[in-house]
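Q: heads up, no residue letters with this:
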């Protein structure tokens, strides 16, 4: 795998190679997984990434059993399990520590035969890059700022995959401006504490919530929303009287390592994830969602696996000739499913941050404890 810097549209890198040539825009989880699947199907792949180096920022990813199965089919299941930790025994609580309900992790594990897993984001990115390096035949061009996404599919022999996130240049070029990033008026903070809390799940307050999950031995992943807070000091103050260990997690995590971001989603939902018989969107480019269900990475992995499976079904020799049908099959399999998850995540955000917590807590209390 080579790392190059490009300044053109990227078309020169992928045109003229004949059958089975693809360009993937974006080297996040969805883009790298798509590149792996396409390479396994015999395609030559170029990945264009605007960042100048691999994107390893962030904390933890939750990987649902369905996404684990997708990683197995991509040949990455063992790499995931080597660094992931199981997520079990998590609760929804009030700020005073009163348990309202259990998260449905036990039911998920019983039904799937495997637990929900959590993995550090850098570990997953590195596992994807290592698999691409092992496969060969994939070029990643870092520092490539795409200026003309529409030119990528100028030739009839190229599959274009937009995996370039919520601000997708590919989506705008091929799908227009009707759907785009929409803020929901909430700022989130995430970080990793340097100790294990032994207590996991989410605590829901009045317009605020705080979550803790395992991530690796000796560390705890946490996330919080505080509508009115703009500084680490204000975040700490907002949770100062919440149950242990919430104040301690914030006190003992260096604010310099906190990540602050405005929560957004893609709205309105796209009527299709594919265009022109050779362009497809995956991950946040197709259905960016709030993080409340913890399914953003899972849906990106499911997209990547479904897309590359559909393309592989056309046969390596068939290549672009079978692309329109393959992309239609991908859209049929993934669009409604992914959009249902996005809709559910947005509604859960509204519910978790409700300004009538008494009614919300009464409803949550009806769930299995």
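A: Right, received. Where do you want to start? All of these numbers come straight from a predicted model, not from anything done at the bench.
Q: From now on I want contacts and neighbour counts done on CA atoms only, so please keep to that.
A: OK.
Q: and the gap between residue 346 and residue 149?
A: Separation of residue 346 from residue 149 (CA to CA, to the nearest Å): 30 Å.
Q: how far does the longest helix seen in the chain sit from the chain's center?
A: Taking DSSP state H as the criterion, the chain has its longest helix at helix 323-352. The chain centroid and the centroid of helix 323-352 are separated by 13 Å, computed with CA atoms, centre = their mean, to the nearest Å.
Q: dropping in the other structure now:
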């Protein structure tokens, strides 16, 4: 009896675990090597659009994740003083894209993905190095903890500072600073009742969203020099930058402890890679196409990558052909949105806000328009998978 094909996934984040689950579902023997001591993810929450939820349908957990949707009624875009520039609703989003938008803790998604894998698949505290990308005549090789492993496929899902990417494309300049930093909190806020919203100021934005588990996910961003940090703590920095914005922003900041506030500078891959594969080794997620978070598509595109990769694992050129143009276009759109919502000039911001309000009165909210061509994506082999599941 022939041995199953073997894959090694370097990186146990959302993209890596989705790839592992999708490959396992298609009969591959998979090992996930994660350098951290646990699978606890960096970051607070993740927004999943209908495109990613359809991808998760392929591995059988889409409906389970959809059940976590909690965006009800009106939401939209506001000014720091509280005026609504644009309003939308969960119903409008579902009608436009054929499904809901779901916001959930990253830990929930990571745990559910990991549960799809056989015991022993994930090895934590395992720092891995690509020793040889392989080719048609020889397997790829990975070094991890003094051990050398061979595989028919190596998946580089090791994030924005990917060592696999550097090994495959050493001449590529890698990620660059996007010009702004972000803060995130995921906390209970007693008595908080509000509509999901994002608020755009001058060179600053804030978003506040209730989760189904009763907690509140909030994020903020501001134009700052790379590497800058608060002189005291990041909660105090949020008070300085956003403490006089509309409700419920001051209450959310007040409910957070300094240790609840995560801060990270934003980097992205401005120059697309020449390909997402070389030999038997492939890149996905931030390792391949890190993008600003302004469309909320980083994790969504990693999930798409993983599902397409599992289908194209025997033809990595087809994977590159399917994924590189799409993710490059979405990354560029995210950069354009960042320039819009992080604009700082008083006159530019006034024109921006007036235009958003006018456009939203004339048709679908800007929030929904920005997802056209993105959220309506469907897996290339969903019907094939559904047929296989019925057998």
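A: Perfect, thanks for sending it. These numbers were taken from a predicted model, which means no experiment stands behind them.
Q: ok so, going back, buried ones in the longest helix of the first structure?
A: Within helix 323-352 of the first structure, the residues scored as buried using 16 or more other CA atoms under 10 Å are 323-331, 333-335, 338-339, 341-342, 344-346, 348-349, 351-352.
Q: Let me know the distance separating the residue nearest to the spatial centre of the first structure from residue 68 of the first structure.
A: The structure's the first structure has its C-alpha centroid closest to residue 297; by CA atoms, centre = their mean the separation is 2.5 Å. Look at residue 297 of the first structure and residue 68 of the first structure: by CA to CA, they are 11 Å apart.
Q: circling back to that earlier point, right, and the helix or strand after the longest helix of the first structure?
A: Following helix 323-352 of the first structure in sequence order, the next helix or strand is helix 357-364 (DSSP states H and E).
Q: In the second structure, what stretch matches that following helix?
A: Under TM-score structural alignment, helix 357-364 of the first structure corresponds to residues 349-356 of the second structure.
Q: Looking at the alignment, what corresponds to residue 297 of the first structure in the second structure?
A: Aligned counterpart of residue 297 of the first structure in the second structure: residue 299 (TM-score structural alignment).
Q: Its match - that's part of a strand, no?
A: No - using DSSP: H, G, I helix; E, B strand; the rest coil, the assignment for residue 299 of the second structure is helix, not a strand.
Q: show me what contacts it?
A: Contact analysis of residue 299 of the second structure by CA atoms under 8 Å, 6 or more residues apart in numbering lists 14-15, 46, 48, 285.
Q: Among those residues, which lie within helices?
A: Among the contacts of residue 299 of the second structure, the residues falling in helices (DSSP H) are 14-15.
Q: quick one: which of the contacts of residue 299 of the second structure has the most company?
A: residue 15 (32 neighbours; other CA atoms under 10 Å).
Q: Identify the residue nearest it in space, chain neighbours excluded?
A: Leaving out its chain neighbours, the residue that sits closest to residue 15 of the second structure by CA to CA, 6 or more residues apart in numbering is residue 302, at 4.8 Å.
Q: which element is the one you found on?
A: Per DSSP H and E, residue 302 of the second structure falls inside helix 298-311.
Q: on average, how far is that helix from the matching bit in the first structure?
A: Following the fit onto the first structure, the mean deviation recorded for helix 298-311 of the second structure is 0.6 Å by mean CA distance after the TM-score superposition for the first structure.
Q: Pull the distance from that helix to the chain's centre.
A: The chain centroid and the centroid of helix 298-311 of the second structure are separated by 11 Å under CA atoms, centre = their mean.
Q: just the angle between that helix and helix 316-341, please?
A: 170 degrees (axes from the mean of the first three to the mean of the last three CA atoms, to 10 degrees).
Q: packing partners for the strand ranked longest in the second structure?
A: For the second structure, the longest strand by residue count, based on DSSP state E, is strand 176-187. Applying 3 or more CA pairs under 8 Å, 6 or more residues apart in numbering; DSSP states H and E, we find strand 176-187 of the second structure packed against strand 216-223, strand 262-268.
Q: who's in contact with the longest one?
A: Applying CA under 8 Å, 6+ apart, the contact partners of strand 216-223 of the second structure are 44-45, 179-189, 203-211, 252, 342.
Q: before we move on, what about stretch 33-48 of the first structure?
A: Identification of contacts with stretch 33-48 of the first structure by CA under 8 Å, 6+ apart yields 10, 13-14, 19-27, 31-32, 74, 128, 131-132, 135, 137-142, 144, 146, 301, 304-305, 307-309, 311-312, 315-316.
Q: Quick one: residues contacting the residue mapped onto residue 263 of the first structure from the second structure.
A: Structural correspondence for residue 263 of the first structure with respect to the second structure (TM-score structural alignment): residue 266. Applying CA under 8 Å, 6+ apart, we find residue 266 of the second structure in contact with 177-182, 292.
Q: again, 10 Å this time
A: 175-182, 221, 226, 290-293 (CA atoms under 10 Å, 6 or more residues apart in numbering).
Q: again, but for residue 212 of the first structure
A: Counted by CA under 10 Å, 6+ apart, residue 212 of the first structure has contacts 90-91, 190-193, 196-203, 220-224, 245-246, 249.
Q: Could you pick out the buried ones from those residues?
A: 90-91, 190-193, 196-197, 199-203, 220-224, 246, 249.
Q: okay but residue 337 of the second structure is in contact with residue 369, surely?
A: No - contact criterion CA atoms under 10 Å: residue 337 of the second structure and residue 369 do not qualify, at 11.8 Å.
Q: what's the average distance of the match of helix 357-364 of the first structure to the first structure?
A: After superposition onto the first structure, stretch 349-356 of the second structure sits on average 1.3 Å from its aligned residues (mean CA distance after the TM-score superposition for the first structure).
Q: Quick check: the gap between residue 81 of the first structure and residue 69 of the first structure.
A: 12 Å.
Q: Need the contacts of residue 299 of the second structure in CSV (columns: distance to residue 357 of the second structure).
A: Output for the contacts of residue 299 of the second structure, formatted as CSV (distance: CA to CA, whole Å):
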residue, distance to residue 357 of the second structure
14, 36
15, 36
46, 27
48, 26
285, 34
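Q: what about the helices in the second structure?
A: 14-25, 50-58, 62-66, 90-97, 106-114, 163-168, 234-242, 249-255, 286-289, 298-311, 316-341, 346-362, 366-369, 382-390.
Q: Next, format those helices as CSV and append distance to residue 141 of the second structure.
A: CSV is the format used below for these (distance: least, CA to CA, whole Å):
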stretch, distance to residue 141 of the second structure
helix 14-25, 18
helix 50-58, 29
helix 62-66, 33
helix 90-97, 42
helix 106-114, 24
helix 163-168, 12
helix 234-242, 42
helix 249-255, 48
helix 286-289, 19
helix 298-311, 19
helix 316-341, 17
helix 346-362, 51
helix 366-369, 44
helix 382-390, 30
